[in-house]
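Chemist: have a look at this prediction, sequence included:
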Amino acid sequence: MVNRKWNEQYLEHKYYVPFLDLAVVYYIDTQLDYKNAPEHRGTAVTKDIFKIWSVEPEVIWKQVLENMGKESLFLMLVVTEEENSLMTFEDAFQKNQGALALLQKSILDEAKKKLEEPFYILPVSIFELMIVPESQADEVEEMKKAIIESNHEMPVEYLLSNNVYYYGEKEEVEIAG
């Protein structure tokens, strides 16, 4: 998953699915023993390759979500034990970007149920998403400033977005604000 605006040149010939301000790029894992590999390594699917497959995009999307469900274990982790604990989404197997949890409705629903309220999602990096319960959140603009500040200190290849996301009553991820 990458930021569409920041990666326009990279995405020019890639097949991807737009998701809010992001792009979900499809990869083919090219390792011989990919099921036992510690992480995914592969080749991005180009628009030309996708045309050759002649498969409906919805079929591939369904398979992508199914594969993520099999190969990843997205967890909501509590980082501190204080009253206002810091929580993150990460892939326990560390095979996929933690940011892909944005696509896993069951994970988001489970988080909302555990928190007993809607929540904001701050993209710390492509590997990790910070969860902020609505009742503990600052103003959206303040959270956005914090993300932008943090992004200035992060290697550019780890950046996901300057936006804050929200998961609430609609039960779908949206850009906050």
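Modeler: All right, it came through fine.

Chemist: going by C-alpha atoms from here, please, whenever you check contacts or count neighbours.
Modeler: Will do.

Chemist: now the residue lying farthest from the centre of the chain, what's its secondary structure?
Modeler: Each residue of the chain has a distance to the centre, and by CA atoms, centre = their mean the biggest one is for I52: 27.7 Å. On the three-state scheme (DSSP: H, G, I helix; E, B strand; the rest coil), I52 is labelled helix.

Chemist: list the residues that contact it.
Modeler: For I52, the contact set (CA atoms under 8 Å, 6 or more residues apart in numbering) is empty.

Chemist: likewise D109?
Modeler: By CA under 8 Å, 6+ apart, the residues touching D109 are E171.

Chemist: contacts for the longest helix anywhere in the chain, please.
Modeler: What stands out as the longest helix in the chain, according to DSSP state H, is helix 57-71. Helix 57-71 is contacted by residues F93, K95, N96, L103, Q104 when judged by CA under 8 Å, 6+ apart.

Chemist: name the nearest of the residues you listed relative to H40.
Modeler: K95 (5.7 Å; CA to CA).

Chemist: which ones are touching V45?
Modeler: K14, Y15, V25, Y26, Y27, I28.

Chemist: those residues, buried ones only, as a PyMOL selection?
Modeler: This is the PyMOL syntax for the buried subset of the contacts of V45, where burial follows 16 or more other CA atoms under 10 Å:
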select buried, resi 14+15+25+26+27
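
Chemist: wait, which of the contacts of V45 is closest to D138?
Modeler: Using CA to CA, the contacts of V45 come closest to D138 at V25, 31.8 Å.

Chemist: hmm, the closest one is touching E12, no?
Modeler: No: checked against CA atoms under 8 Å, the pair V25 and E12 is beyond contact range at 11.4 Å.

Chemist: let's see the distance spanning stretch 6-16 from one end to the other.
Modeler: By CA to CA, to the nearest Å, the extent of stretch 6-16 from end to end equals 14 Å.

Chemist: which parts of the helix or strand in which I107 is found are buried?
Modeler: For I107, the enclosing helix or strand under DSSP states H and E is helix 105-115. For helix 105-115, the neighbour count (16+ other CA under 10 Å) marks I107, L108, D109, A111, K112 as buried.

Chemist: mind putting those into a markdown table with distance to I60?
Modeler: Output for those, formatted as a markdown table (distance: CA to CA, whole Å):
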| residue | distance to I60 |
| --- | --- |
| I107 | 21 |
| L108 | 22 |
| D109 | 23 |
| A111 | 27 |
| K112 | 28 |
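
Chemist: this is the comparison structure:
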Amino acid sequence: MKYEEFKSKVKEELRKQYPDWMIQEKIVYKVNMKKETLMVRPEKAENLAIPNIYLEDFYEIFQQDQDFQKAMQAILYLLQRYTRKIVDPFSQSLKKENIIIELISQKQNQELLRNIPYTPFQDLACVYRYILRQDESGMGTMLLTDDLVKVFSLASEELHDLAMKNTKEKFSFEVMRLSEMLYAVTSATREWGATALIFPETLAFLGEKIKENFYILPTSIHEFMAVPQKDCQVEELLGMLKEGNQTLITKNEFLSSSIYHYDIRTKQLKIVANYDV
């Protein structure tokens, strides 16, 4: 069964299960990804959270053993398990201190960036998230769109400055020496650690550790690596970054295809090489 036939058959089955609900096809842009989804919902779905059905994911389930019913059962389970009533977080008292920064690739997220506020940084983009919850199980966030930012009545510069302050307060960044010539920078939780790259004091501290100019490999959204300038050639580092991006991380963890250079005297960060993605 080809993908288009699979999609048609899924919609047919969903109409049987949910005859009074709307079934819509939509393209959803997530970080580093473009996903085709089905949205299945009643006409009035106020205060109702309904999961998106990412068709390609379920088509992969079908392809494993050509069992359509197995894939369909997984789709129905998703809808039944995760359709629930919610309290709109923006109907509650808003906390501006819950706005933080996530660092993502500009090139890989051009469509996503059309509808959300962001601040360019090298070949990257600072986008903004709102923390919905933070507990022992982790952090739940939502990406702030242009419409949601209006709720906070913040100008672009105010939004960025506030998010910088909040991120610095909520994230603890660590510099780890992995070997004689390799350093890693990440967060204490090992999530979104590459955001440390936007803080000048982090790079200055790293410079104090290395004691000379250094190159930076943005290896994923979760961390970046640094090597002293004298120890490596740019072409060698570019090959390492490309291989790591292609084999060691998932698509949604990709950050950049560029090598950066940091000058400890001028405290300037710049791109010195990149490869085509």
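Modeler: Here it is on my side, so go on. Computed from a predicted structure; not experimentally measured.

Chemist: circling back to that earlier point, where does the very next helix or strand once past the longest helix of the first structure end up in the second structure?
Modeler: Toward the C-terminus, helix 57-71 of the first structure is succeeded by strand 74-78 as the next helix or strand (DSSP H and E). Mapping strand 74-78 of the first structure onto the second structure (TM-score structural alignment) gives residues 173-177.

Chemist: show me what counts as buried in that stretch.
Modeler: Buried, per 16+ other CA under 10 Å, within stretch 173-177 of the second structure: F173, E174, V175.

Chemist: just the strands in the first structure please.
Modeler: 2-3, 16-19, 22-25, 27-29, 42-44, 74-78, 87-91, 119-123, 129-133, 165-167, 173-175 (DSSP state E).

Chemist: in the second structure, what residue corresponds to V64 of the first structure?
Modeler: By TM-score structural alignment, V64 of the first structure lines up with A163.

Chemist: now that match: closest residue in space that isn't a chain neighbour?
Modeler: Spatial nearest neighbour of A163 of the second structure, excluding adjacent residues (CA to CA, 6 or more residues apart in numbering): I100 at 4.5 Å.

Chemist: counterpart of the one you found over in the first structure?
Modeler: Under the alignment (TM-score structural alignment), I100 of the second structure pairs with nothing in the first structure.

Chemist: and the helix or strand where I100 of the second structure lies, what does it pack against?
Modeler: Of the helices and strands defined by DSSP H and E, I100 of the second structure is found in strand 99-105. The helices and strands touching strand 99-105 of the second structure, judged by 3 or more CA pairs under 8 Å, 6 or more residues apart in numbering; DSSP states H and E, are strand 124-135, helix 156-170.

Chemist: just put the contacts of V45 of the first structure in CSV and tack on distance to M130 of the first structure.
Modeler: Output for the contacts of V45 of the first structure, formatted as CSV (distance: CA to CA, whole Å):
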residue, distance to M130 of the first structure
K14, 28
Y15, 28
V25, 22
Y26, 24
Y27, 25
I28, 28
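
Chemist: hang on, the earlier thing: report the mean deviation for the longest helix of the first structure after fitting onto the second structure.
Modeler: In the superposition with the second structure, the average deviation recorded for helix 57-71 of the first structure is 1.5 Å (mean CA distance after the TM-score superposition for the first structure).

Chemist: can you pull the buried residues of that helix?
Modeler: M68.

Chemist: residue contacts, the residue positioned nearest the centre of the first structure?
Modeler: Geometric centre of the first structure, nearest residue: A99, 2.2 Å, by CA atoms, centre = their mean. For A99 of the first structure, the contact set (CA under 8 Å, 6+ apart) comprises M1, F89, E90, P123, S125, I126, F127, E128, L129.

Chemist: lining up those with the second structure, which overlap?
Modeler: When you map those onto the second structure and apply both residues aligned by TM-score structural alignment, their matches' CA atoms under 8 Å, the shared contacts are M1, F89, E90, P123, S125, I126, F127, E128, L129.

Chemist: hmm, back to that, in a markdown table, list the contacts of A99 of the first structure along with neighbour count.
Modeler: What follows is these, written out as a markdown table (neighbours: other CA atoms under 10 Å):
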| residue | neighbour count |
| --- | --- |
| M1 | 21 |
| F89 | 27 |
| E90 | 24 |
| P123 | 27 |
| S125 | 22 |
| I126 | 20 |
| F127 | 21 |
| E128 | 20 |
| L129 | 25 |
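
Chemist: what does stretch 17-26 of the first structure rub up against?
Modeler: Against stretch 17-26 of the first structure from outside (CA under 8 Å, 6+ apart): 1-5, 14-16, 44-45, 160-161, 174-175.

Chemist: now do 6 Å
Modeler: M1, V2, N3, R4, Y16, A44, V45 (CA atoms under 6 Å, 6 or more residues apart in numbering).

Chemist: what do you get for stretch 115-131 of the first structure?
Modeler: 87-90, 97-99, 112, 132-134, 158-160, 164-168.

Chemist: state the distance from Q94 of the first structure to G69 of the first structure.
Modeler: 13 Å.
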